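Peer 1: pasted the sequence and its predicted model underneath.
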Amino acid sequence: MHLTQLLADLLLSLWRGTIDYTPPDHPSTWEWAVFRDANLWQGHGQAVTDAAQHLPGSFDRKPCNPTQKINTGYKTWEFQMYIFGLGPALLYNVVPQQYWLNYYQLVCGFCLICQHSISMQDLQAAHACFIQWELDFEILYYQQQAECLQFICPCVHQVMHLTTETLQKGPPICYSQWTMECTIGNFGQEIRQPSNPYANLLREGVQQCQVNALKAMVPDLVEPKQDLPQGSIDLGDGYSLLRKCDLYDVQPQGGAARAIREYLGADVKICRWACLRLPNGQTARTVWREAKKPAEKVCISRNVKLMLDGEICLAEVLYFTHLAVADGLDEDGEQIFHWQAMVLVMMYSYPDRDLLKLSFHAVSSCKPIEDDICVVDAKSITDVIGMVPH
């Protein structure tokens, strides 16, 4: 079973007071069992449901209401998004602070260790988080009481081996159960003949390994994918503008008009675009189009991470457009212009420093700055993110 699911089951059973116990120990004496209160548990479940709509579609399956589905088919990915994605913010001021801080150490370590590539500095930081988490977990929950020994499940100690295994095998995401399940599914789709399935599977595996080895030795054998839809504009470097777009140029209004005027020094009409495909495969969307749909039918994908002057910033995309940007003078002294893809964004504030420090940099709590609308290069967008109200 996935380590994520095992840890989620352990933490939730402790917080709900449903884990096995040995008298004279009783859940009524557990300070951490806050979800024994049925009303609080129901309210938390609704908060998870409400928060899920703020996750981009690229985040895959949204976590369901845990109060309704936790014992009936709650998927491992839902556990991961719930415990390591939404949980850090939704459990703030719900779980007592000392237990919340211990939980955050685990979240911080997992966020670091789940990267596809990890630096030695991040690996050391993750190892420190895991060591401190296990030590504090035993002090807070187990408390060196024999009747609480069942709280220390094997998954608690398994976490400690993630960093050492990473040194030997690479990031866990490369050899985890996720990868194995995906590979098994891919091989299963390749089998076409019902006779000798294992021989066919063996042959498919060998052939795939040979192809992968050739591609690794000769990268030019890998043909670039040409999957841009009709009407899109390839901006280069893996960025592409995708429809919908305005049929006719429009005059920007309000703060957007002011931002464009400050950027260009003149009032101009523009053509708005709805989507931008990023090099990582995500699609950034816009307030312009998402606001036209019912909130319950939208996976909000308009919040993005920007890299501006070497600094990471967060913003909400209003819309994308093409602007004629001055590019110097020609030999005759005439102004030269070039078309550049730009994005109108509403900036978020810097993360709350106290919460950022308290959560070991696992939670960035920001506020939208409605009067801070900027024009920036579309290629400054690096990722689509989820901004969950809490």
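Peer 2: Here it is on my side, so go on.
Peer 1: make it CA atoms for all contacts and neighbour counts henceforth
Peer 2: Will do.
Peer 1: quick one: buried residues of stretch 285-297?
Peer 2: When burial is assessed from 16 or more other C-alpha atoms under 10 Å, stretch 285-297 yields the following buried residues: 285, 286, 287, 289, 290.
Peer 1: for that stretch, measure first residue to last.
Peer 2: 14 Å (C-alpha to C-alpha, to the nearest Å).
Peer 1: what lies in contact with that stretch?
Peer 2: Here stretch 285-297 makes contact (C-alpha atoms under 8 Å, 6 or more residues apart in numbering) with 53, 274-276, 298, 300-302, 316-320.
Peer 1: same thing but 7 Å
Peer 2: For stretch 285-297, contacts defined as C-alpha atoms under 7 Å, 6 or more residues apart in numbering pick out 53, 274, 275, 276, 298, 301, 302, 317, 318, 319.
Peer 1: try stretch 54-62
Peer 2: When contacts are defined by C-alpha under 7 Å, 6+ apart, stretch 54-62 is touched by residues 52, 78, 282, 299, 300, 301, 385, 386, 387, 388.
Peer 1: one more time with 6 Å
Peer 2: Residues outside stretch 54-62 that contact it (C-alpha atoms under 6 Å, 6 or more residues apart in numbering): 52, 299, 300, 301, 386, 388.
Peer 1: buried stuff in that stretch?
Peer 2: Taking 16+ other C-alpha under 10 Å as the basis for neighbour counts, the residues of stretch 54-62 that come out buried are 54, 55, 56, 57, 62.
Peer 1: that stretch: how far from the chain's middle?
Peer 2: Here stretch 54-62 is found 8 Å from its chain centre; the criterion is C-alpha atoms, centre = their mean, to the nearest Å.
Peer 1: so how far does it reach from one end to the other?
Peer 2: Distance between the boundary residues of stretch 54-62 (C-alpha to C-alpha) amounts to 10 Å.
Peer 1: heading C-terminal from the helix or strand hosting residue 112, find the next helix or strand.
Peer 2: Under DSSP states H and E, the secondary-structure element containing residue 112 is helix 97-113. Beyond helix 97-113 in the direction of the C-terminus, DSSP H and E gives the next helix or strand as helix 120-137.
Peer 1: buried set for whichever helix or strand comes after that following helix?
Peer 2: Using DSSP H and E, the helix or strand that follows helix 120-137 in sequence is helix 154-158. Neighbour counts using 16+ other C-alpha under 10 Å place residue 156 of helix 154-158 among the buried residues.
Peer 1: contacting residues around helix 154-158?
Peer 2: Taking contacts as C-alpha under 6 Å, 6+ apart, no residue outside helix 154-158 touches it.
Peer 1: show residues contacting the helix holding residue 112.
Peer 2: 84, 126, 129, 133, 359, 362.
Peer 1: and which of those residues is nearest residue 337?
Peer 2: Nearest to residue 337 among those is residue 362, at 43.2 Å by C-alpha to C-alpha.
Peer 1: in addition, the following structure is provided for comparison:
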Amino acid sequence: MHACGINVPDLIQKLFRGTLDCDTKNGDNKASWDWAVLVGDVWKTHGEAVATARQYLPGSFGRPPRNPAEKISSGYKCWEFLHWMYGMLPALLYGVLPEAYWKHFCKLVAGVRIVFQRRTMRAEREYAHTMISDFIYEFEKLYVQRKISRMHFLPQCLHAILHHPTEFERIGPLICSSQFTMERTIGDLGGEIRQPSNVFANLAQRALRRAQVNGLKAMFPDLDPDEHGPSNRVPICDLGGGYSLLHPREDHPRLVRQCEARAIMQYLRRYTVVENLDEDEDEVHVQRWARCRIPNGQICRSSWKEVPNHVTRISRNVKVASSNHSISYGEVLYYFQVKTVDVRCKTLALVAQYGSPNRRLLEMSSGVVWACHAGGDNALTVIDVKNIIACSAMIPFSPPGFDVSDTNKVYFAMDKMGVEMDVLGGLSSTDTYNMDEDEDM
């Protein structure tokens, strides 16, 4: 956690801001640091862009990054560095950082995003190793340039991350054995101490009891109810496989718009459903659901009921995996159910698909920056809710060379790193996240 979450981000941001020590005695000069672009008004503008993006990060992302131009020296947290450095920075630096340095930085992001996952394919781990190895090698060429005066540009953490992909292969997902796990355990056990006069003996007993309870739960799973799932007091519709529809829900089917009706009927004809919908495209009625809980613990909302404001963050954008293993993003309008010809209930979602990513930008960034236009009502489609794999952020930005206007906005996709750990850690998505509280944290 510390290497990728604090040490490396701290080094990178100091390089881009030009705040690393400069050894002028050995001939170095900050005027030659063409990578130091986050200075002056550019740094302030960048900080404002990061702060503005908080509204677009779903509540399940947890702590959003604060304005780094104001808070970088005020206890910036590990998750803030992770969201900022590996989520936002590749897109926000496009056109700001010289291209050679930008491409180089994107290789680091591509590798770290993979090693932070809980499940990876061998090919992904090999790709992560290649990206991080290239980053380390090119770092010495681009920044150090074989100058003794820049030896302090190479802290030990840069060498440490080189081993992350291979350690993943040896001991399993690093996020499951990282400092996150240890600090969570320390916090949980520390909060149970009730004998300040004999702290360590009390701590040892609490740890022993925790181990005994965990052993009992492992032998008898019924002793461990899902306390972090949807409340039993709130009606839900369990879809199996970790998917659930959550209230609010309409009390009866209602007429949908014509553009929505066309998308729904196109899907139904393709898969030969349905006995409870009108065949007339102009007269389609559905009973809408507002939210869906997916296996990783996130709650995906919909534009039908979500009203973004300074408290509630947008959580209606989803990452979708299709049957041919391709990935796309969409904005959920609502969820609904239909009966198939074999009288089974099928749960669907009406989404407004985002456009295809800009291929040139995706390739230049080593697959990191997924930039696309919003589809709107002209790109409505119906998907099976079980094709939703994550609740994602779609953040607006204005990259150079893109046609950007109020009616043709460009967004970049951002997924939460290590989201599957929320389930293992007993956390679940929250529908509201008080953004005002962040200023005090």
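Peer 2: That came through fine. Keep in mind that this is a model prediction, so the values were computed, not measured.
Peer 1: tm score of chain vs chain?
Peer 2: Scored against TM-score structural alignment, normalised by the length of the first structure, the superposed chains reach a TM-score of 0.90; 378 aligned residues with a C-alpha RMSD of 2.2 Å.
Peer 1: name the nearest residue to the residue mapped onto residue 346 of the first structure from the second structure, ignoring sequence neighbours.
Peer 2: In the second structure, the position corresponding to residue 346 of the first structure is occupied by residue 352, as judged by TM-score structural alignment. By the measure of C-alpha to C-alpha, 6 or more residues apart in numbering, the closest residue to residue 352 of the second structure outside its immediate chain neighbours is residue 380, 4.4 Å from it.
Peer 1: which position in the first structure aligns with that neighbour?
Peer 2: Taking TM-score structural alignment as the alignment basis, one finds that residue 380 of the second structure is matched in the first structure by residue 373.
Peer 1: and residue 32 of the second structure, by the same measure?
Peer 2: Matched by TM-score structural alignment, residue 32 of the second structure corresponds to residue 29 in the first structure.
Peer 1: same question, residue 312 of the second structure
Peer 2: Counting by TM-score structural alignment, which is the criterion used here, residue 312 of the second structure corresponds to residue 298 in the first structure.
Peer 1: whereabouts in the second structure does stretch 59-72 of the first structure align?
Peer 2: Matched against the second structure by TM-score structural alignment, stretch 59-72 of the first structure falls on residues 61-74.
Peer 1: now do the end-to-end distance for that stretch.
Peer 2: End-to-end distance for stretch 61-74 of the second structure, by C-alpha to C-alpha: 21 Å.
Peer 1: which parts of it are buried?
Peer 2: Of the residues in stretch 61-74 of the second structure, those with enough neighbours to count as buried (16+ other C-alpha under 10 Å) are 61, 63, 64, 65, 66, 67, 68, 69, 72.
Peer 1: what about the strands in the first structure?
Peer 2: 233-236, 239-245, 272-277, 283-284, 303-308, 311-329, 335-348, 368-377, 381-384 (DSSP state E).
Peer 1: now tabulate those strands in JSON lines and tack on distance to residue 99 of the first structure and mean neighbour count.
Peer 2: Formatted as JSON lines, the entries for the strands of the first structure read as follows, by distance: least, C-alpha to C-alpha, whole Å; neighbours: other C-alpha atoms under 10 Å:
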{"stretch": "strand 233-236", "distance to residue 99 of the first structure": "48", "mean neighbour count": "13"}
{"stretch": "strand 239-245", "distance to residue 99 of the first structure": "43", "mean neighbour count": "20"}
{"stretch": "strand 272-277", "distance to residue 99 of the first structure": "40", "mean neighbour count": "24"}
{"stretch": "strand 283-284", "distance to residue 99 of the first structure": "36", "mean neighbour count": "25"}
{"stretch": "strand 303-308", "distance to residue 99 of the first structure": "30", "mean neighbour count": "19"}
{"stretch": "strand 311-329", "distance to residue 99 of the first structure": "29", "mean neighbour count": "19"}
{"stretch": "strand 335-348", "distance to residue 99 of the first structure": "29", "mean neighbour count": "18"}
{"stretch": "strand 368-377", "distance to residue 99 of the first structure": "30", "mean neighbour count": "16"}
{"stretch": "strand 381-384", "distance to residue 99 of the first structure": "31", "mean neighbour count": "22"}
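Peer 1: for residue 165 of the first structure, which of those is the nearest?
Peer 2: The closest approach between residue 165 of the first structure and any of the strands of the first structure, judged by C-alpha to C-alpha, belongs to strand 381-384 at 28.6 Å.
Peer 1: what lines up with residue 108 of the second structure in the first structure?
Peer 2: By TM-score structural alignment, residue 108 of the second structure lines up with residue 106.
Peer 1: how far away is that match from residue 118 of the first structure?
Peer 2: If you measure residue 106 of the first structure against residue 118 of the first structure using C-alpha to C-alpha, the figure is 17 Å.
Peer 1: between the two, tell me which one has more neighbours.
Peer 2: Neighbour tally, residue 106 of the first structure and residue 118, criterion other C-alpha atoms under 10 Å: the higher count belongs to residue 106, 23 against 14.
Peer 1: the match of residue 346 of the first structure touches residue 373, doesn't it?
Peer 2: No: with contact defined as C-alpha atoms under 6 Å, residue 352 of the second structure does not count as touching residue 373 (11.2 Å).
Peer 1: overlap in contacts, these two.
Peer 2: Between them, residue 352 of the second structure and residue 373 have no joint contacts when contacts are counted by C-alpha under 6 Å, 6+ apart.
Peer 1: which position in the second structure pairs with residue 126 of the first structure?
Peer 2: Under the alignment defined by TM-score structural alignment, residue 126 of the first structure is paired with residue 128 of the second structure.
Peer 1: neighbours of its match, how many?
Peer 2: Burial measure for residue 128 of the second structure: 25 neighbouring residues, criterion other C-alpha under 10 Å.
Peer 1: measure it to residue 163 of the second structure for me?
Peer 2: Using C-alpha to C-alpha, we find residue 128 of the second structure at a distance of 10 Å from residue 163 of the second structure.
Peer 1: which residue is the nearest non-sequential neighbour of the aligned partner of residue 192 of the second structure in the first structure?
Peer 2: When the first structure is aligned by TM-score structural alignment, residue 192 of the second structure is paired with residue 190. The shortest distance from residue 190 of the first structure to any residue other than its chain neighbours is 7.2 Å, reached at residue 204 (C-alpha to C-alpha, 6+ apart).
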